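Colleague: turn this into a model:
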Amino acid sequence: METRYANHPDDSKKYDTSELRKNYLQEKIFIKDEISLTYSHVDRIIFGGANPVDNKLTLKAGDELRADYFLQRREMGVINVGGPGTVTLDGKEYKLNKYEGLYIGKGTKDVVFASDDKNNCAKFYINSVPAHKTYQTVKIDRSMAVTAELGDQKNMNKRTIYKFIHPEVCESCQLSMGVTMLKEGSGWNSMPCHTHERRMEVYFYFDLPEDQRVFHLMGQPNETRHIVMANEQAVISPSWSIHAGIGTSNYTFIWGMCGENKDFDDMDNIETKDLK
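Modeller: I've put the predicted structure just below:
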């Protein structure tokens, strides 16, 4: 598990390209037959991927958590972005196809990831945050998600938002998680942009052609920066930072949030003309 420390906005605005990427970008989410995780000190979110190919993968707590098992004091969300697979929780199997997810409650001891077909392996994207209470584990597909159609073709931001881990879908302590799919011909996400001082966020970009890129925008509204991102990469967004992007092609991304509340619309909106 890799550790990333929190960064002050006054420090971050002085970073060059390599420093921005070192502190905020995770380029390797999926590694064959590994569970690859990043522990961020921003609200102590853990994010990453499980990529079982030839072997089943068992989630371990690791020294970073100093826990008897990974979810002893945590909850977790999982969304499959690859081929069909199975997540086994304390002996109970949950089949997940692409764009299907799980909310996993605190106290689940054994978590095992497996692919149905090594030639079309599952890719389980993971978000985990501290939890104070145990809520029911729930399998979630897009038919269960709270759905919103936003944007328009004129502004190149036509997209569908699927809210997977959301109060109208399932209970959680503080984790919110969902999928946003951009329509063909659209490239902008989350623009006009916003911050939310009460929550941090991690974006995971996927379904992006290998020769295309997303220019992810971050920083304070009057000190914006960008990070160029490829397919299946993730970026940390502290509460003080905007989080938006423009792609050279349409794409899909998973957003995961944790912090003070679970109110999706709790945003400090910023007019595009005020960005610098």
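Colleague: only C-alpha atoms from now on, for both contacts and neighbour counts.
Modeller: Noted.
Colleague: helix, strand, or coil at residue 11?
Modeller: helix (DSSP: H, G, I helix; E, B strand; the rest coil).
Colleague: how close does residue 69 get to residue 39?
Modeller: Computed with Cα to Cα, to the nearest Å, the distance linking residue 69 and residue 39 is 16 Å.
Colleague: which helix in the protein runs the most residues?
Modeller: Looking across the chain with DSSP state H, the single longest helix is helix 17-24.
Colleague: now for the very next helix or strand once past that one, which elements pack on it?
Modeller: Going down the chain from helix 17-24, the next helix or strand is strand 25-26, by DSSP states H and E. Secondary-structure packing of strand 25-26 (3 or more Cα pairs under 8 Å, 6 or more residues apart in numbering; DSSP states H and E): strand 233-237.
Colleague: show me what the strand it packs on is packed against.
Modeller: Using 3+ Cα pairs under 8 Å, 6+ apart, strand 233-237 is in contact with helix 17-24, strand 25-26, strand 199-206.
Colleague: following up with a second sequence; could you model it the same way so I can compare the two?
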Amino acid sequence: MIQVRYSTSPTSVETAHASDLSENFLVEDLFETGEVHAVYTHDDRLVVGGAVPGSGQLDLPAWTEVLGVDSHLQRRELGIINVGESGHVLVDGEKFELDHLDGLFVGRGCEVVFAGADAAFYFVSAVAHVSHPTVALSHADVEPVALGTTEGASVRNLYKYAWGNDLATAGLQFGITVISNGSVWNTMPPHLHDRRTEVYLYVDLAEDDRVFHFLGKPGATRHLVVANRQAVISPPWSIHAGAGTGSYAFIWAMSGENNEYTDLSLLSLEEL
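Modeller: Sure, this is the predicted structure:
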């Protein structure tokens, strides 16, 4: 199953009802056992999805009626992170084992199959004009970047999986940020990616915990209340920041005009 989301105006967010914000930006039901669910957003043509194989295997669907192709990766590249327990992904028949938070980059033109009784695979695909090799990305082998301060309740480790330097992609960037115990903010002050759409998937939250995710233009922000394994789509004009009621992590993924990780606009608290 795939859902289509259309681009929105920043001014519409300022006066939107809470239900309108959820309908346009919150992705709630990606992970259903035995199924592949996804959302196609017209913002930079990203597809975000979840595959939960259960006792069988699941092919990455082509969704021809939306993507206009016979194979999902005919004109796209793919990032995958396992947010469940151990499983594996077959890429053109080659097996890649993925433990919790391990990632995989898959280049244009490949066929993908998901497997693992207790695995839950999150994936993001983006339009690609060239093909790059498939690369396994072990969470344990990625050197984290330490960010934030204890005083600001924002201590976190940033794991860059694909970000425009060490791993060649056509435009897709993705990775994961793990918030340290006792901290709540995933970023503050926030920033803008004027040339890229970004999606956050919040993971590893306790059942009763939530993240208050802020979005909108600086000076006119709104918020969403987000549970475990739910995602938020951030158009290029929107900030993206959040604070959690307990420990959590989030998977970030971007695509747009370039894959320069530092191509962003920093904001001050006064600008909010």
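Colleague: which one of the helices and strands packed on strand 233-237 of the first structure lies nearest to residue 232 of the first structure?
Modeller: Set against residue 232 of the first structure and scored by Cα to Cα, these come closest in strand 199-206, at 4.7 Å.
Colleague: quick one: the longest helix of the first structure to the second structure mean distance?
Modeller: In the superposition with the second structure, the average deviation recorded for helix 17-24 of the first structure is 0.3 Å (mean Cα distance after the TM-score superposition for the first structure).
Colleague: about what we covered before: just put the helices and strands packed on strand 233-237 of the first structure in a markdown table and tack on mean neighbour count.
Modeller: As requested, these are arranged in a markdown table below (neighbours: other Cα atoms under 10 Å):
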| stretch | mean neighbour count |
| --- | --- |
| helix 17-24 | 15 |
| strand 25-26 | 22 |
| strand 199-206 | 23 |
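Colleague: will you turn those into TSV that also has distance to residue 4 of the first structure?
Modeller: Output for these, formatted as TSV (distance: least, Cα to Cα, whole Å):
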stretch	distance to residue 4 of the first structure
helix 17-24	7
strand 25-26	10
strand 199-206	13
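Colleague: who wins for proximity to residue 141 of the first structure among these?
Modeller: strand 199-206 (17.7 Å).
Colleague: that closest one: how far from the chain's middle?
Modeller: A distance of 4 Å separates the centroid of the chain from that of strand 199-206 of the first structure, by Cα atoms, centre = their mean, to the nearest Å.
Colleague: now the helix or strand that that strand is followed by: which residue numbers in the second structure?
Modeller: Once the chain leaves strand 199-206 of the first structure, the next helix or strand it forms, by DSSP H and E, is strand 214-220. The alignment of strand 214-220 of the first structure onto the second structure (TM-score structural alignment) covers residues 211-217.
Colleague: just stretch 30-47 of the first structure next, same as before
Modeller: Under the criterion TM-score structural alignment, stretch 30-47 of the first structure matches residues 31-48.
Colleague: try stretch 258-269 of the first structure
Modeller: Stretch 258-269 of the first structure maps onto residues 255-266 of the second structure, going by TM-score structural alignment.
Colleague: hmm, who's touching that stretch?
Modeller: Stretch 255-266 of the second structure is contacted from outside by 44, 46, 126, 163-164, 169-173, 189-198, using Cα atoms under 8 Å, 6 or more residues apart in numbering.
Colleague: again, but for stretch 20-29 of the second structure
Modeller: 5-6, 8, 13, 37, 39, 224, 226, 229-234.
Colleague: the closest residue in space to residue 136 of the second structure that isn't next to it in sequence: what's it in contact with?
Modeller: Nearest residue to residue 136 of the second structure, sequence neighbours excluded (Cα to Cα, 6 or more residues apart in numbering): residue 104, at 4.6 Å. For residue 104 of the second structure, the contacting residues are 79-81, 134-137, by Cα under 8 Å, 6+ apart.
Colleague: map residue 104 of the second structure across to the first structure for me.
Modeller: Counting by TM-score structural alignment, residue 104 of the second structure lines up with residue 102 in the first structure.
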